[in-house]
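Asker: Pasting a predicted model and its sequence here:
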Amino acid sequence: MNVKNSYTLADVALRAEVSEITVSRVLRNKASVAEKTRERVLAVVREMGYVPNRVAGTLASSGSNLIGVVLPSLSNIVFPDVLRGIHASLASSGYQPVVGVTDYDEDVEEQLVASLLSWQPAAMILSGLNHTAYTVEMLKRSGVRVAELMDIDATPLDIAVGMSHRQAGIDTALHLYRRGYRRFGYVGHDRSRDLRAARRYEGLRQGLAEVGLSLVGEIAADAPSSTMAGRELLGQLLARHRDLDAVVFSNDDMAVGGVFHCFAAGIRLREDLALFGFNGLDIGQALPQPLSTIRSNRFLIGKTAAEMILEVPEHPGVPTIRDTGYEIIEGATA
């Protein structure tokens, strides 16, 4: 992991068989380069994991107090909570977070990582364990500490801080089974982009299988989670499967929408239908019947990751995983 990016513009130019000026023009997206040449240079750049050094020619320490933070969203309250935790650890450290938002797009993440690494940050903090191959290569060659947050279900590049989403899905199934529910439905959002939601979904199915059950019905939006989507999709699911006794949602945003559907349709929560979410958001706990859900330790995740980077600035040579756990909130909807 700790292989410092020693490639220079000259190395790229040599391998691509062009001049350094041509490489510079390609990286600055100048139009005066033939398309075939541009493609060849970019292929070499990706192959080498090369990142331009935008600090070169300035004071060597000018970028050393920056920590790159790449998150999938700031409109979802989950990630502002994580960012607050990061800021709490960095506030008196002299380091400054520089934040980019991907909207759950790995290609956008790749662009942001390349941009942030070009400023020679002291460390990088990202969300999740899945990235493009080029992003992984850039991070490996950067030589800086890399913290991947929210998920510990795979081996990290360096530091992983979070929880097992697969286990959270299993525990959701077993918790509801122990409470007497047998006919399960699922309402979700786009799992192809939100891989942590996908792991919880897989865990839910695994947990149900362990007690001899399976999902009776399921429905998912080809879009990010939202309260409105949760409300609309629960209505559609119940129109197809009227005998469900419990519905698990991909997160609290969706589950709160499901609660609103039940209010409007005269469905008694817990008595007629149990609803269960994920995240433990305040809005779910502020409902007349507090949402049954799992609370993730979002602030702690961000705070712990930043603390680990500050405590040991150099990569120890082996990945480190810190499980911040989660809590089942019984609530009043399941």
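Answerer: Received, thanks.
Asker: all contacts plus neighbour counts: C-alpha atoms, from now on.
Answerer: Noted.
Asker: Tell me how many other residues crowd D190.
Answerer: Neighbourhood size, D190 [other C-alpha atoms under 10 Å]: 16.
Asker: and it, what is it in contact with?
Answerer: 220-225 (C-alpha atoms under 8 Å, 6 or more residues apart in numbering).
Asker: so V113 sits in a helix?
Answerer: Yes. Under DSSP: H, G, I helix; E, B strand; the rest coil, V113 sits within a helix.
Asker: Sticking with the residue lying closest to it once chain neighbours are set aside, tell me its helix or strand.
Answerer: Distances taken as C-alpha to C-alpha, 6 or more residues apart in numbering put T135 closest to V113, at 6.8 Å, once the chain neighbours are dropped. Element membership for T135, per DSSP states H and E: helix 133-142.
Asker: what are the ranges of the strands in this structure?
Answerer: 66-71, 96-101, 123-127, 145-151, 159-163, 184-188, 215-220, 246-249, 274-276, 293-296, 320-323, 326-329 (DSSP state E).
Asker: These into a markdown table, with extra columns for mean neighbour count?
Answerer: Below are the strands of the chain laid out as a markdown table (neighbours: other C-alpha atoms under 10 Å):
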| stretch | mean neighbour count |
| --- | --- |
| strand 66-71 | 23 |
| strand 96-101 | 17 |
| strand 123-127 | 25 |
| strand 145-151 | 26 |
| strand 159-163 | 26 |
| strand 184-188 | 25 |
| strand 215-220 | 17 |
| strand 246-249 | 28 |
| strand 274-276 | 27 |
| strand 293-296 | 23 |
| strand 320-323 | 17 |
| strand 326-329 | 17 |
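Asker: Structure two is appended below for comparative analysis:
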Amino acid sequence: MTVSRVLRNRGDVSKATREKVLSAAKALGYVPNKIAGALASQRVNLVGVIIPSLSNMVFPEVLAGISAVLDETPLQPVVGVTNYRPEKEERVLYEMLSWRPSGVIIAGVEHSAASRAMLENAGIPIVEIMDVDGEPVDSMVGISHRRAGLEMARAIIAAGYSRIGFLGTKMPDDHRARKRMEGFEEGLAEAGLALEDREFYSGGSALLKGREMTEAMLARSPDLDFLYYSNDMIGAGGLLWCLEKGIDVPGRLGLAGFNGVELLDGLPCQLATMDACRREIGRKAAEIIAGTAPEGAAGVRLELTPRLELGDTIRKPGQTA
């Protein structure tokens, strides 16, 4: 009975006895059967974390924030990847919920009807992350991507740019990139401007893709004076291509990305970007699941504010083309 109390993490065992039991279990390579314990509670100490990509540098930081919080609890994150495909999200969510986890953290607020029905009927804390432009199933933690795009457009216009192109992932797959573009276009419209050119791609965010897209767009629209990228990886590729070709950045051509990834610290000059609060989003979501968030454990709607960093690729006041 004493061993059982220790392995179930009950508090009514002395510290010395607990250490003896855990030491013996470790030496024997013993792992308790959690399924048996879950039969009574109908829950396991797992938290399903469903994200669209592991190749995108954004999501490992989100996972780091989640892990930092859950490491202090009995809860353990289990990760599923959807590759931005709704049908894959349905399969991953179905498998995760079949294990009766203690909660689910899932990227985005757009889901298929089947996925949304599973989330609504799960009977556990659900936190949708990365985005607040939508109606959550339960709780949500993220930023407004429409507002992020709007603020970037205003900053670009204030710096004197007017012939602008957008380069990014295919919009049907990446809802957050689509919302940033919509907010960006709204900001341009405020000044009587519109996007002059667009270049979309499918696949992961990569430096090479950014170089190729930048070359293609400037060959097609050489008079552009600013390029707005949907993420920092392709933006960094574009910056490297421009510097290689001797293009005056930010005088002749301004550039900006999105996410504020650490990769930017190693570039010859700092790409303008906007921090997406990735680690903080992960931490806040995990706190809601663990029941330690000051905002509560259900129905939380938490919007974080990204920080715009002009870097070296947007003209400063007084700079001329």
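Answerer: Received, thanks. Given the structure is predicted, the values throughout are model-derived calculations rather than measurements.
Asker: For the residue mapped onto Q111 of the first structure from the second structure, which residues are in contact?
Answerer: Matched by TM-score structural alignment, Q111 of the first structure corresponds to R91 in the second structure. By C-alpha under 8 Å, 6+ apart, R91 of the second structure lies in contact with nothing.
Asker: For the residue nearest to V247 of the first structure when sequence neighbours are not counted, give me its contacts.
Answerer: Excluding the flanking residues, the one nearest V247 of the first structure by C-alpha to C-alpha, 6+ apart is G185, at 4.5 Å. Neighbour list for G185 of the first structure: 215-218, 237, 244, 246-248 [criterion: C-alpha under 8 Å, 6+ apart].
Asker: Now do the same for G185 of the first structure: its match in the second structure.
Answerer: By TM-score structural alignment, G185 of the first structure lines up with G165.
Asker: In the first structure, which residue range corresponds to stretch 186-196 of the second structure?
Answerer: Using TM-score structural alignment, stretch 186-196 of the second structure pairs with 206-216 in the first structure.
Asker: Can you get me a residue count around the equivalent of S75 of the first structure over in the second structure?
Answerer: By TM-score structural alignment, S75 of the first structure lines up with S55 in the second structure. The local packing of S55 of the second structure (other C-alpha under 10 Å) involves 12 other residues.
Asker: my read: S55 of the second structure touches M233, true?
Answerer: No. If you go by C-alpha atoms under 8 Å, S55 of the second structure and M233 don't touch, sitting 11.0 Å apart.
Asker: Tell me the spacing between D151 of the first structure and E271 of the first structure.
Answerer: Plainly put, D151 of the first structure is 34 Å away from E271 of the first structure if you go by C-alpha to C-alpha, to the nearest Å.
Asker: How about residues contacting stretch 185-205 of the second structure?
Answerer: 55-56, 149-151, 153-154, 157, 162-170, 213, 217, 221, 224, 231, 233-234.
Asker: Show me what counts as buried in that stretch.
Answerer: For stretch 185-205 of the second structure, a neighbour-count test (16 or more other C-alpha atoms under 10 Å) marks 185-188, 194-195, 197-198, 205 as buried.
Asker: Make CSV from these and add distance to E309 of the second structure to it.
Answerer: Output for those, formatted as CSV (distance: C-alpha to C-alpha, whole Å):
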residue, distance to E309 of the second structure
E185, 20
E186, 20
G187, 18
L188, 19
A194, 23
L195, 22
D197, 24
R198, 23
S205, 20
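Asker: Would you mind checking which of those is nearest to L7 of the second structure?
Answerer: S205 (43.9 Å; C-alpha to C-alpha).
Asker: got a list of what whichever residue in the second structure pairs up with G277 of the first structure touches?
Answerer: Aligned counterpart of G277 of the first structure in the second structure: G257 (TM-score structural alignment). By C-alpha under 8 Å, 6+ apart, G257 of the second structure lies in contact with 228-236, 271-274.
Asker: rerun that using 10 Å as the cut-off
Answerer: When contacts are counted by C-alpha atoms under 10 Å, 6 or more residues apart in numbering, G257 of the second structure touches 152, 167-168, 227-236, 238-239, 271-275, 313.
Asker: what do you get for L233 of the first structure?
Answerer: 186-189, 218-221, 239, 254, 257-258, 261.
Asker: again, but for V55 of the first structure
Answerer: Per C-alpha under 10 Å, 6+ apart, neighbours of V55 of the first structure: 61-64, 118-121.
Asker: Now, of the residues you listed, which are buried?
Answerer: Among the contacts of V55 of the first structure, those scoring as buried are 63-64, 118-121 (criterion: 16+ other C-alpha under 10 Å).
Asker: which of those sit farthest apart?
Answerer: S64 and S118 (11.8 Å).
Asker: how close does the residue nearest to H145 of the second structure when sequence neighbours are not counted sit to A236 of the second structure?
Answerer: Among residues not flanking H145 of the second structure along the chain, R180 sits closest, at 4.9 Å (C-alpha to C-alpha, 6+ apart). Note on R180 of the second structure: its distance to A236 of the second structure, by C-alpha to C-alpha, is 18 Å.
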